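**Student:** Next come a sequence and a model predicted from it.
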Amino acid sequence: MKTIPFFPYSDLFTRDEEALSKVMLDVCRRGAYILQKECREFDAHLAEYMGVKHAFGVANGTDAIIIGLKAVGIGPGDEVILPSHTYIATAASVHLVGAIPVLAECGEDHMLDAADVEQRITSRTKAIMPVQINGRTCNMDALQAVADKHGLMIIEDAAQGLGSKFKGRSAGTFGKFGTISFYPAKLLGCFGDGGAIVTNDDEVAAQIALLKDHGRNEEGRVVAWGYNSRLDNMQAAVLDYKLKHFDVDIARRRAVAARYQEGLEGVPELNLPPGPKSNSDHFDVYQNYEIEADRRDELRSYLEGKGIKTIIQWAGTPVHQFNELGFTVELPKTDAFFKRCMMLPMNVVISDDEVDYIVDSIRSFYLEKP
């Protein structure tokens, strides 16, 4: 029986093993492990790719949000509005700087709902944090209008958004700062943990530079309390190599999404993500291909029997359902979404034949009697 993994982790290395081995051996032979030229070069190339003034590699995507929040002065008593449809790290980062995560609904496109955000603003609200999820950028015009109306800053969790755009502008570049994750399964993945913070604000950049490396300035003197959150130089070298080919990977993801769209758009039991050409304002890069499905759990079991691995993101738990963390807010739209959502295999090494097999299997499931 054919087996299609949800994400083929080993292929991150084996599909380009010879070139990646050379990159890593070069780092090791030079003993270039911490904050060497690869880190500087990757920061510069990432900033250029995203069209921002400053980019800083850090240890992981969660650190990126925490450091960004500290750099813009968000702290105890401040409220930050963010979607419940996100990974716990987004809300945890707000909590860990002493601020209060305020959870909001997602809209029909599964992104943060600007109208719902506005209803949750209080006198303590300091920022809105859209999450550029699944390789799509939110409608930033709508969110910026709310922020401007109420005098709030925009900050972005673009962990899953690198390469995606709204009206030609890159995810992560709309607010005071944006963050990226380089976790292996992300759009640009390294061989461990990694993240980045980007900003166009010189003052914010100066604070990030201090905070990510023990509060040390360019002369090496400690002038502030900081973190040990440096992007590993080996990972920077790998990421810099991969960034050179990143547009090819994005094109493949969009081609896979188009093939799913063509094969599944006529199935009434499904709600698909927007297709690659559905809206000229959005350039989606499909970190994930997340659908809504009738009889979701039965469909997943059926696909498992066909050798097709699927997942429900974050084990099917949006942030507001973590009652142990003190959340009591009711978000019926998000609840309804999580009863139907699931992810199909989406990566750059999946073949057209495998996509067609997944499509045919899904169509067969719904043609059978319940």
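**Tutor:** Sure, I can see it.
**Student:** C-alpha only now, for contacts and for neighbours.
**Tutor:** Will do.
**Student:** Name the nearest residue to residue 53, ignoring sequence neighbours.
**Tutor:** residue 200 (5.0 Å; CA to CA, 6 or more residues apart in numbering).
**Student:** Show me where the stretch 1-150 of the chain has its strands.
**Tutor:** 54-58, 79-83, 100-104, 125-128 (DSSP state E, counting those that start in this stretch).
**Student:** Rebuild those as TSV, extending it with mean neighbour count.
**Tutor:** Shown next, in TSV, are those (neighbours: other CA atoms under 10 Å):
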stretch	mean neighbour count
strand 54-58	27
strand 79-83	26
strand 100-104	24
strand 125-128	24
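**Student:** Give the burial count for the residue nearest to residue 246 when sequence neighbours are not counted, as a bare number.
**Tutor:** Distances taken as CA to CA, 6+ apart put residue 188 closest to residue 246, at 7.3 Å, once the chain neighbours are dropped. Using other CA atoms under 10 Å, residue 188 has 25 neighbouring residues.
**Student:** what about versus this one:
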Amino acid sequence: MNEQHTTTFPKWPAFHPDSLRDVIEPLKSGEVNYWTGNKGREFEDAFAKWCGSEFAISCSSGTSALHTIISAMDIGPGDEIIVPSYSFIASSYAVLQAGAIPIFCDVSADHTINPDKIEALVTKRTRAIIVVHLYGVVCDMRPIMEIAERYQIKVIEDAAQCIGGQYYNQKVGTLGHAAAFSFCQSKHFTTGGEGGMITTNDENLAWECRSFRDHGFDVKHKLALLEMEEKEKYIHHRVGYNYRMTEIQSIIGLNELKRFDDWNLLNRRKNAFIYRECLSQCQYIESLPLDTPDRQNAYWLFPIVFDQSFDEQRTESVYKKLVEKGIPVTKVLWPEAYREKAYTDLIGFGKANFPFHSSEYTDPQSVQYDNQICPMAYSLSKRTLNLHLHPTWNAEHIEKCASTLLGVLAEIHGDNHGK
């Protein structure tokens, strides 16, 4: 039987009050499309300025942002991209969507791609490395950028879970050659359920991203035509998709960005500090996310890794007891993507299952996913749970989660040492 709970956890997302007013205007005017209003370009400019990048290109999702970057880099059939096995499926699916092959790399104990494991995976087909700042934990970027420079390959940041993270005082999203952010329902903030953003300092890449996102339009030419209030029949210069963001999404994004540093990210970091204060001495916890002089995390979630005595069954027991006690908690998220059916059974596009079975473009050795294992990702998959720390929460909510977890650990071990 469930216990009685006195703590109510505020839900997330919670929208800026101004958005409830501001989204009415495009509904009244009918200017709801990216090209009929001006809020889309305003949001892009504001995000670029906030991030410290030269250019920002809004998209319909974080997944479409990744797909756009990869395709704009002219990566496709015959190419390979190194990706961490421990990430949401979109990080590797975007590679397949471009016709390339994902090569899975193991992670470090902090849940992010292990720089020491990357170089052994580089082949003549390798065109890029995707780094994922998982859970809001910032990757160790310097050794990764050194590898990329050595082999003349690109680095793409998947920053979907790390808005506001910093590496040596430089914001995530400006550390590689391009980055993809997500504004999905559960992320640091959402632009109304879905949304994404690309950042880059490469002007040519930015134009290619704008084109791919917009049916392959020659966007620079299209902007010039808009200035002259003219149109041409044929201005599609490449294959592309419709990945544009709407005006209403952009309005919501602008309002969330205004309060991000001083409220959203500030509260997440305060809450992370409280978790560390409460949990750092627990003998059953092996690691917690930490800020260091070189890396300041953005804390989408707060991943907790239990010690080596934990297996999948014991971690599951902790999870169930926390849920029973009304604590918001999430299991380990996507540690071994190569175990997905699409990879084990090589189910690609069409009857040919492209690109997995392409004799022309794909190395058969690269797609033997059913034999793959990433040892650290596998170990973390059995010992990790995620506590929440939304900016709408305060110290009472965080302390409630932490004290309940310590109580559950003590209960499972039959002692008081969990506390």
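**Tutor:** Alright, I've got the coordinates. Not measured: the values here are computed from a predicted model.
**Student:** Superposing both, give me the TM-score.
**Tutor:** The TM-score (TM-score structural alignment, normalised by the length of structure 1) is 0.94; 363 aligned residues with a CA RMSD of 1.7 Å.
**Student:** Could you check which residue of structure 2 pairs with residue 348 of structure 1?
**Tutor:** Aligned by TM-score structural alignment, residue 348 of structure 1 pairs with residue 391 of structure 2.
**Student:** my read: its match touches residue 263, true?
**Tutor:** Yes: using CA atoms under 8 Å, residue 391 of structure 2 is in contact with residue 263, at 7.1 Å.
**Student:** just the helices in the stretch 151-300 of structure 1 please.
**Tutor:** Using DSSP state H, counting those that start in this stretch, the helices found in the stretch 151-300 of structure 1 span residues 202-211, 233-243, 246-264, 296-305.
**Student:** Please work out which of the ones you listed is packed deepest.
**Tutor:** helix 233-243 (a mean of 22; mean count of other CA atoms under 10 Å).
**Student:** So for stretch 264-277 of structure 1, what gets flagged as buried?
**Tutor:** Using 16 or more other CA atoms under 10 Å as the test for burial, stretch 264-277 of structure 1 gives 264, 270, 271, 272, 273, 274, 275, 276.
**Student:** Find me whatever residue is spatially closest to the aligned partner of the first one in structure 2, sequence neighbours aside.
**Tutor:** In other words, residue 264 of structure 1. Residue pairing (TM-score structural alignment): residue 264 of structure 1 is matched to residue 279 of structure 2. Distances taken as CA to CA, 6+ apart put residue 402 closest to residue 279 of structure 2, at 6.7 Å, once the chain neighbours are dropped.
**Student:** my read: the one you found touches residue 278, true?
**Tutor:** Yes: counting by CA under 8 Å, residue 278 is a contact partner of residue 402 of structure 2 at 6.3 Å.
**Student:** Next one: residue 14 of structure 2 from residue 395 of structure 2, what distance?
**Tutor:** Computed as CA to CA, to the nearest Å, the residue 14 of structure 2 to residue 395 of structure 2 distance reads 18 Å.
**Student:** out of the two, which sits in the busier spot?
**Tutor:** Set residue 14 of structure 2 next to residue 395 and count neighbours by other CA under 10 Å: residue 395 wins out with 16 against 13.
**Student:** quick one: the nearest residue to residue 185 of structure 2 once chain neighbours are set aside from residue 12 of structure 2, how far?
**Tutor:** Nearest residue to residue 185 of structure 2 in three dimensions, chain neighbours excluded: residue 193, at 4.4 Å (CA to CA, 6+ apart). Separation of residue 193 of structure 2 from residue 12 of structure 2 (CA to CA) stands at 11 Å.
**Student:** Counting neighbours, go ahead and name the busier of those two.
**Tutor:** More crowded of residue 193 of structure 2 and residue 12, by other CA under 10 Å: residue 12, with 17 against 14.
**Student:** who's in contact with the more buried one?
**Tutor:** The neighbours of residue 12 of structure 2, taking CA atoms under 8 Å, 6 or more residues apart in numbering as the test, are 186, 390, 392.
**Student:** pretty sure residue 112 of structure 1 is touching residue 103, no?
**Tutor:** No: contact status for residue 112 of structure 1 versus residue 103: not in contact, 9.8 Å apart, counting by CA under 8 Å.
**Student:** Find residues that contact each of the two.
**Tutor:** By CA under 8 Å, 6+ apart, residue 112 of structure 1 and residue 103 have these common neighbours: 82, 83.
**Student:** Surely the residue nearest to residue 53 of structure 1 and residue 56 touch.
**Tutor:** No: the pair residue 200 of structure 1 and residue 56 does not pass the contact test of CA under 8 Å, sitting 11.8 Å apart.
**Student:** For residue 320 of structure 1, find the nearest of the helices of the stretch 151-300 of structure 1.
**Tutor:** Closest to residue 320 of structure 1 of the helices of the stretch 151-300 of structure 1 is helix 296-305 (CA to CA; 21.4 Å).
**Student:** now the closest one: which residue numbers in structure 2?
**Tutor:** Going by TM-score structural alignment, helix 296-305 of structure 1 sits over residues 315-324 in structure 2.
**Student:** mean shift of the matching stretch relative to structure 1?
**Tutor:** Once fitted to structure 1, stretch 315-324 of structure 2 is off its aligned match by 1.4 Å on average (mean CA distance after the TM-score superposition for structure 1).
**Student:** Might you report the residue contacts of the residue nearest to the spatial centre of structure 1?
**Tutor:** Closest to where the C-alpha atoms of structure 1 average out (CA atoms, centre = their mean) is residue 160, at 1.6 Å. Residue 160 of structure 1 makes contact with 132, 133, 134, 135, 136, 180, 181, 186, 187, 287, according to CA under 8 Å, 6+ apart.
**Student:** Among those, which one lies nearest to residue 332 of structure 1?
**Tutor:** Lowest distance from residue 332 of structure 1 to the contacts of residue 160 of structure 1 (CA to CA) belongs to residue 133, with 19.6 Å.
**Student:** how near is that closest one to residue 186 of structure 1?
**Tutor:** From residue 133 of structure 1 to residue 186 of structure 1 the distance is 11 Å (CA to CA).
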